[in-house]
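Trainee: Any chance you could fold what I've pasted below:
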Amino acid sequence: MASKAKDGAIETVKTIVYALVIAGIFRTLFFQPFWIPSGSMKDTLLIGDFLFVNKMAYGYSAYSCPFSACPISGRIFASEPERGDVVVFRHPTRGVDFIKRVIGLPGDTVQMKNGVLNINGAPVQLTDGGIFKEPKDLQGPQRLMPRCENDPVGQGGICEKERMIETLPNGKSHSILNISDTWVADNTPVFTVPADNYFFMGDNRDNSEDSRFAAPSGLGFVPSQFLIGRADRVMFSSAGRSLFFFWTWRPDRFFKAIE
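Mentor: Just a heads-up that it's a prediction; the model follows:
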């Protein structure tokens, strides 16, 4: 009996080890977990959203490929990102991962005029998306306080932002948030996206460090070799300081498609 119990325990341990190895290989080759730490992509992504990044969406790059034979620059087996894709990439100078939306493709011109995005000289289509509301309170592990269009708002009050539906030239639509049309990045020069580079912006337009700000202090253009993958779906979401605070879970965001 003791021998059978020992054999059973060994088999259980082996099963767990095999499962962990398979999960590790699956993660390395195909998907990478990503936890949303800031509000720059509200209301598409909220602080505390947990998602998996599809590393195969654009082929392997120097920052997503697990093999030593990966390219130092460019991508292999690549398909091109499209305007409107939500992408995780490595910051070109800081060595940390960012998540933003693809706005400009190689050769595009991008400019902000009075808070309105212009691509290749034409303003994008905007329609009313209602008012985005959230509690004016500390959010996530970093305890970030949201900015509000209706400030001053006391802690615990209702923070509001204008929400618009933005439609890009390829027909993809998504919501954006706006606080003011006179923020520092609401009027910009014309940016011409270089070959093999992309222009990224956050959906929370007045609270996003993105390609409107030049590197190294900002983001600037992002070369293709820094792309990691596309974010397609929120798997889990927690509004609290920890995912273990089950009373702060957001069940309505579980398995939510990212648009």
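Trainee: use CA for all of it now, contacts and neighbours both
Mentor: Will do.
Trainee: The closest residue to residue 74 other than its chain neighbours and residue 211, how far apart?
Mentor: Leaving out its chain neighbours, the residue that sits closest to residue 74 by C-alpha to C-alpha, 6 or more residues apart in numbering is residue 225, at 4.6 Å. Computed as C-alpha to C-alpha, to the nearest Å, the residue 225 to residue 211 distance reads 16 Å.
Trainee: now residue 121
Mentor: From residue 121 to residue 211 the distance is 18 Å (C-alpha to C-alpha).
Trainee: Checking residue 11 next. Helix, strand or coil?
Mentor: Of the three states, residue 11 takes helix according to DSSP: H, G, I helix; E, B strand; the rest coil.
Trainee: Run through the residues that contact it.
Mentor: Residue 11 makes contact with no residue under the criterion C-alpha atoms under 8 Å, 6 or more residues apart in numbering.
Trainee: could you check the distance from it over to residue 17?
Mentor: Residue 11 is 10 Å from residue 17, by C-alpha to C-alpha.
Trainee: next up, for comparison:
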Amino acid sequence: MNFALILFVLVIITGVAWVADKLVFLPQRRRAAEAAVDEFDRQQARIGERFADENAPATRARLREEKLRQPWWLEYTASFFPVILIVFVVRSFVVEPFKIPSGSMVPTLLVGDFILVNKYDYGIRLPIVNTKITEGRPLQRGDIVVFRYPKDESVDYIKRVIGLPGDVVAYQDKKLTINGKPVPETPLPDYFDEERIGYAKQFEEDIDGRKNAILNNPAVPPFIVGAEDYPYRDNCKYDAQGVVCKVPPGNYFMMGDNRDNSADSRYWGFAPDKNIVGRAFFIWMNFSNLKRIGGFH
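Mentor: As a prediction, the model looks like this:
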């Protein structure tokens, strides 16, 4: 069961309890409190001022508070409803937090980065059913996107958008080409990969004027090993030089920035538009390196 569904169920349960408390149980407690206070006042009147308890005002207030107090089962349901509702709305329609679990997006994103994902940029989707209710803007090449893995939609993946519907994407001889145009690469200083404890070749890639760093070791063979069967596989041609794919309608070609260590569209196929979760845009925490906090390209 995914977290969104669990959160939705909690909203329903706590919401029903909150409404029941406001309409039924709170009025009952108020009547009981008023009756108890009235009875206390009558007792004080009967014993007279001479024998009246000097702490009577405090006792009266405490009696009223006890009668108004929520029972434990309402305290742990209705009381949490506003907080759970806010979390559900923000997480479903505004931003959602994720943690980077693997090195497929190195050097842009590192293992342990906690990121925020914009949930409305590409159009708002209803939680659970994932039905789009607003269009938003279209995905652009170079966007970093979180999406549900087509082979197992309970798993979230994060990759960079390389090919849009109708694009012809070629990754051959370790070089990326989109619609017949080579994507420019500029060498950068070697990158020290802490996960693999070694240096890796680093380049700056320019996709439609949007620049980002990638890791790409020219010594690694260009051919794809272990490509799976997937929808529209006939749109792709694999050979000793790599792969060429035409992106089908309603789908995207995704790749990781760590080109030799990324399970992406070269291996499992295309990411359907219905699986898109949102655009990643900000690192809000990395407990191993606080300097990581900030935006990224």
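Trainee: wait, is the residue nearest to residue 74 of structure 1 part of a helix?
Mentor: Yes - checked against three-state DSSP, residue 225 of structure 1 lies within a helix.
Trainee: okay, now the aligned residue in structure 2 for it: neighbour count?
Mentor: In structure 2, the residue matched to residue 225 of structure 1 (TM-score structural alignment) is residue 274. Other residues lying near residue 274 of structure 2 total 15 when counted by other C-alpha atoms under 10 Å.
Trainee: What residues of stretch 20-31 of structure 1 count as buried?
Mentor: 27, 29-31 (16 or more other C-alpha atoms under 10 Å).
Trainee: Can you pull out the residues in contact with it?
Mentor: Here stretch 20-31 of structure 1 makes contact (C-alpha under 8 Å, 6+ apart) with 33, 52-56, 65-66.
Trainee: switch to 7 Å and redo it
Mentor: Here stretch 20-31 of structure 1 makes contact (C-alpha atoms under 7 Å, 6 or more residues apart in numbering) with 52-56, 66.
Trainee: What is the three-state secondary structure of residue 161 of structure 1?
Mentor: Secondary structure of residue 161 of structure 1, reduced to three states by three-state DSSP: strand.
Trainee: Settle this for me: it is touching residue 131, isn't it.
Mentor: Yes - using C-alpha atoms under 7 Å, residue 161 of structure 1 is in contact with residue 131, at 5.8 Å.
Trainee: More neighbours: which of these two?
Mentor: The neighbour comparison of residue 161 of structure 1 against residue 131 (other C-alpha under 10 Å) goes to residue 161, with 21 against 14.
Trainee: what's the distance between the more buried one and residue 60 of structure 1?
Mentor: For residue 161 of structure 1, the distance to residue 60 of structure 1 - C-alpha to C-alpha - is 38 Å.
Trainee: returning to that earlier point: in strands only, show me the contacts of stretch 20-31 of structure 1.
Mentor: Counting by DSSP state E, these place 52-54 in strands.
Trainee: any idea what sits nearest the spatially most central residue of structure 1, other than its immediate chain neighbours?
Mentor: Centroid-nearest residue in structure 1, with C-alpha atoms, centre = their mean: residue 99, separated by 2.9 Å. Sequence neighbours aside, residue 88 is the residue nearest to residue 99 of structure 1 in space, at 4.4 Å (criterion: C-alpha to C-alpha, 6+ apart).
Trainee: got it, and residue 164 of structure 1?
Mentor: residue 129 (4.4 Å).
Trainee: Mind telling me what element the one you found is part of?
Mentor: Element membership of residue 129 of structure 1 [criterion: DSSP states H and E] is strand 125-135.
Trainee: coming back round to it: just to confirm, what residue in structure 2 is aligned with the residue nearest to residue 164 of structure 1?
Mentor: By TM-score structural alignment, residue 129 of structure 1 lines up with residue 188.
Trainee: again with residue 109 of structure 1
Mentor: Aligned partner of residue 109 of structure 1 by TM-score structural alignment: residue 168.
Trainee: swap in residue 250 of structure 1?
Mentor: Looks like residue 250 of structure 1 aligns to residue 289 there (TM-score structural alignment).
Trainee: ok, now residue 197 of structure 1?
Mentor: Match for residue 197 of structure 1 (TM-score structural alignment): residue 251.
Trainee: tell me the contacts of its match?
Mentor: By C-alpha under 7 Å, 6+ apart, the residues touching residue 251 of structure 2 are 165, 270-273.
Trainee: Not counting its neighbours along the chain, what's nearest residue 223 of structure 2?
Mentor: Nearest to residue 223 of structure 2 is residue 242, by C-alpha to C-alpha, 6+ apart, at 4.3 Å.
Trainee: Is that neighbour in contact with residue 175, as I believe?
Mentor: No - using C-alpha under 7 Å, residue 242 of structure 2 makes no contact with residue 175, being 9.2 Å away.
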